[in-house]
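In: Quick check, what structure comes out for this input:
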Amino acid sequence: MTLLVTGGAGFIGSNFVLDWLAHSAEPIVNLDKLTYAGNLQNLASLQGDARHTFVHGDIGDRELLGRLLAQHRPRAVLHFAAESHVDRSIHGPEDFIDTNVLGTFRLLEAARQYWQALEAPEKEAFRFLHVSTDEVYGSLDADAPAFTEQHRYEPNSPYSASKAASDHLVRAWHHTYGLPVLTTNCSNNYGPYHFPEKLIPLCIHNALAGKPLPIYGDGRQIRDWLYVQDHCSAIRRVLAAGRVGETYNVGGWNEKTNLEVVQTLCAILDELAPRADGQSYAQQITFVQDRPGHDRRYAIDASKLERELGWKPAETFESGIRKTVQWYLAHQDWVRGVTSGAYRQWIDLQYADANADTHTEASTSSTTKEPA
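Out: Next up is the predicted model:
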């Protein structure tokens, strides 16, 4: 009994690997390409643990996938591997097509060939669980109902379009070939090991460094926020009991504007790591030019997952965000390790022009936009 996890050195994937091995003796084979956001330091606590086998490789490598499946004979494939940053997809969409579309296709084909050759009991038990995003549904009006699993796909960025394409491939491989798939579409995750290009870790890092906290546009963009360990527990539940061929939305029931999120971060940092001058970190909030095609609101209706599988998040936004800030304060060595070199160059590229057009520092009545 083994799981094959793709992208298990990234943010959500590494949290899942750690969470799984904290709850189960079942081994994991972890395949990750170790691009800029993949970090083996996320998994340092598993060094020497025989339950964890790390493989440095690409989901687009057919031969490697075939060898891993034949050698380890997993009962399930959990597909986390993806390019996931909207801003990066705007600047360089080809990487997103290569990984999220072509990579998913090749992984599906390898899984299908492996599954078709299994004996009946193992074939019946096998699952391919595809981890996706609420961004495939597009943008919601302020008073519109939250996304359900029946919502029409309307992706608006190269990233969300590539994830929508991967979702459609997974669905097609089930309906055409019978591959036993499960799909989860999650809202914005936050928590430990989050690469600091996304809104929450970026603002924590910049606040402590005395840098501006860059907020896109007017800051009234709304997201539903899901603590990453709640997401991991949802995936475990879907893998255990989800109906084959079904999609499950995973959300935290926490809709917040980006400005609310950053102001909350500042208030917690004011308490736990106050500035030397006694001023609030909120003074560092700075508005920057909005990104192209920025979706206004996402909201997840996770009632199907609760109704069918009995799952609901354990953390409120208030409890989860405090745990997140505490983790980053306690792991500054990890932060320093990932905020060097290429990462700094990317941040400079992304915000150089925008900061040149920057307006004022924010007050509690101002609005912002997420760089996530």
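In: C-alpha only now, for contacts and for neighbours.
Out: Fine.
In: gap between the nearest residue to Pro27 once chain neighbours are set aside and Pro212?
Out: Leaving aside its sequence neighbours, Pro27 sits nearest to Arg51 (Cα to Cα, 6 or more residues apart in numbering; 4.2 Å). Distance, Arg51 to Pro212, by Cα to Cα, to the nearest Å: 42 Å.
In: Check Ala276 too.
Out: From Ala276 to Pro212 the distance is 16 Å (Cα to Cα).
In: Which one of those two is surrounded by more residues?
Out: More crowded of Ala276 and Pro212, by other Cα atoms under 10 Å: Pro212, with 18 against 7.
In: who touches that one in this structure?
Out: By Cα atoms under 8 Å, 6 or more residues apart in numbering, Pro212 lies in contact with 206, 284-286.
In: Just the closest of the residues you listed to Ala82, please.
Out: Here the nearest of these to Ala82, counting by Cα to Cα, is Asn206; it sits at 25.6 Å.
In: Test my guess that that closest one contacts Leu199.
Out: No. Applying Cα atoms under 8 Å, one finds Asn206 not in contact with Leu199, separated by 10.5 Å.
In: Neighbour count for those two, which is higher?
Out: Higher neighbour count among Asn206 and Leu199: Leu199, with 21 against 17, using other Cα under 10 Å.
In: and the gap between that one and Gly252?
Out: The value you get for Leu199 to Gly252, if Cα to Cα is used, is 17 Å.
In: Could you pull out the helices in the protein for me?
Out: 11-23, 62-72, 86-91, 93-96, 104-116, 120-125, 158-177, 199-209, 228-241, 258-272, 303-309, 317-330, 332-338, 342-356 (DSSP state H).
In: want to put them side by side, so please do this one too:
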Amino acid sequence: MTFSEQKQSNSKEQRRLLVTGGAGFIGSNFVHHWCKQYPGDRVVVLDALTYAGNRQNLSSLAGHQNFHFVQGDICNDALVNALLKEESIDTVAHFAAESHVDRSILGPDAFVRTNVVGTFTLLDAFRQHWERRNQPKSDRFLHVSTDEVYGSLGPDDHPFTETTPYAPNSPYSASKAGSDHLARAYYHTYGMPTIITNCSNNYGSYHFPEKLIPLMCINILMGKPLPVYGDGQNVRDWLYVGDHCSALDVVIHKGKPGETYNIGGNNEVKNIDLVNKLCEVMNELAADLPIRPAQKLITFVKDRAGHDRRYAIDATKIKTELGWTPAETVDGGLRRTIEWYLHNRDWWQPLLSAEYQAYYSQVYTQV
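Out: Predicted coordinates:
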């Protein structure tokens, strides 16, 4: 059975999803993907709307019969239990997380609370809900995680696989590692149908301005310095968010409970080379740049504490077992992303708040 046939088959068995963090970057892209692919499925979004959550990301879905938004905290067990029961949820797609390494260095407590305690709250609530419903085999708890739990690679090391030992190096990655272990334990202890995915760096639309690619896009448009940590030689594997969403779709429908799947874009790029690519495309597409060429704005700043040198994903398992591969090249994905930021200034301009500016000044002290 092909994946398109699999989707048609599963569309007849409508799912009822709870998507945590569904107003954030990856979560909102996933919600749009799912609602488009499976319009008959019920999608309930639970999001606390912290600084990185934005109702605007889901505005086009307002009023849709099978879409429902709830503002709330995943640590609120009463709320989570009520939603699972009232909405008869059979699938949880868990995106909600504090996710920025720089913020975890400045304030790690929020990361432990949301990423560890929040994930535990969801897992235990879903376990009880699943048991009350006589443990349906088709139910799923998808835990969306990061490649950063594996630590840092040397220049010649093989990319991360699903069996790479965990070695987190930041409060953020340590908190995600803890949540991964909880998800794994709930499968092995209770038989709960959890699946873990570990993805590489995402990029695309609705990405909060503090992350590398949107930060560079917005600063170029504003004529501000482009802060590059250290020597700019840190390497990341870049995954277009649309590809990530299609991979998670495959995992929910075809993945095996208790398994982990690494999701990567096959696009390893040095940070400085990525910034130069962004500058080149901006020079081409943006007619009204305050400073041209944009490369003049590149500014090297003090390196991040404990900065991992290289991340890379070996996505062989999801390719061979589930038939998924990324469709987008880094050049094509970056162009699409830049065009989105060019055409959606009304989305990102309000996000440059006083709180954001204070955070920015604290992190990039040399800019």
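In: returning to that earlier point: which of the contacts of Pro212 of the first structure line up with contacts in the second structure?
Out: Retained in the second structure: 206, 284-286, out of the contacts of Pro212 of the first structure (criterion both residues aligned by TM-score structural alignment, their matches' Cα atoms under 8 Å).
In: State the pair within these that is farthest apart.
Out: Top of the distance list for these (Cα to Cα): Asn206 and Thr286, 11.3 Å.
In: Which neighbours do these two have in common?
Out: With Cα under 8 Å, 6+ apart as the test, Asn206 of the first structure and Thr286 both reach 212-213.
In: So what does Pro171 of the second structure match up with in the first structure?
Out: Using TM-score structural alignment as the criterion, Pro171 of the second structure maps onto Pro158 of the first structure.
In: oh, I was asking about His207 of the second structure
Out: Checking TM-score structural alignment: His207 of the second structure goes with His194.
In: Would you mind finding the match for Leu248 of the second structure in the first structure?
Out: Match for Leu248 of the second structure (TM-score structural alignment): Ile235.
In: Relative to Phe141 of the second structure, how far out is the counterpart of Thr184 of the first structure in the second structure?
Out: Using TM-score structural alignment, the partner of Thr184 of the first structure in the second structure is Thr197. Distance, Thr197 of the second structure to Phe141 of the second structure, using Cα to Cα: 11 Å.
In: Have a look at these two and say which one is more surrounded.
Out: Phe141 (26 against 21).
In: Please tell me how far that one sits from Thr320 of the second structure.
Out: For Phe141 of the second structure, the distance to Thr320 of the second structure - Cα to Cα - is 22 Å.
In: Give the closest residue to the counterpart of Phe147 of the first structure in the second structure in space, chain neighbours not counted.
Out: Aligning on TM-score structural alignment places Phe147 of the first structure opposite Phe160 in the second structure. For Phe160 of the second structure, ignoring the flanking residues on the chain, the nearest one in space by Cα to Cα, 6+ apart is Ile313 at 4.9 Å.
In: Equivalent analysis for Ala177 of the second structure, please.
Out: The nearest residue in space to Ala177 of the second structure (Cα to Cα, 6+ apart) is Val149, at 5.3 Å.
In: Show the contacting residues for His276 of the second structure.
Out: Quick fix: residue 276 of the second structure reads Asn, not His. Gln295.
In: which one in the second structure is aligned with Ser303 of the first structure?
Out: Under TM-score structural alignment, Ser303 of the first structure pairs with Thr316 in the second structure.
In: Look up how far Ser59 of the second structure lies from that match.
Out: 36 Å.
In: who's more crowded, the two?
Out: The neighbour comparison of Thr316 of the second structure against Ser59 (other Cα under 10 Å) goes to Thr316, with 18 against 10.
In: so Pro142 of the first structure sits right up against Ala299, yeah?
Out: If you look again at residue 142 of the first structure, you'll see it is Ala, not Pro. No. Ala142 of the first structure is not in contact with Ala299 according to Cα under 8 Å; the separation is 9.8 Å.
In: Neighbour count: those two, which is higher?
Out: Neighbour count, other Cα under 10 Å: between Ala142 of the first structure and Ala299, Ala299 has more, with 29 against 13.
In: which residue sits closest to that one, ignoring its sequence neighbours?
Out: Per Cα to Cα, 6+ apart, closest to Ala299 of the first structure is Ala146, 4.7 Å.
In: shouldn't the one you found be in contact with Ser303?
Out: No. Counting by Cα under 8 Å, Ala146 of the first structure stays clear of Ser303, with 10.5 Å between them.
In: Could you count how many residues lie near Glu154 of the first structure?
Out: Neighbour tally, Glu154 of the first structure, other Cα under 10 Å: 14.
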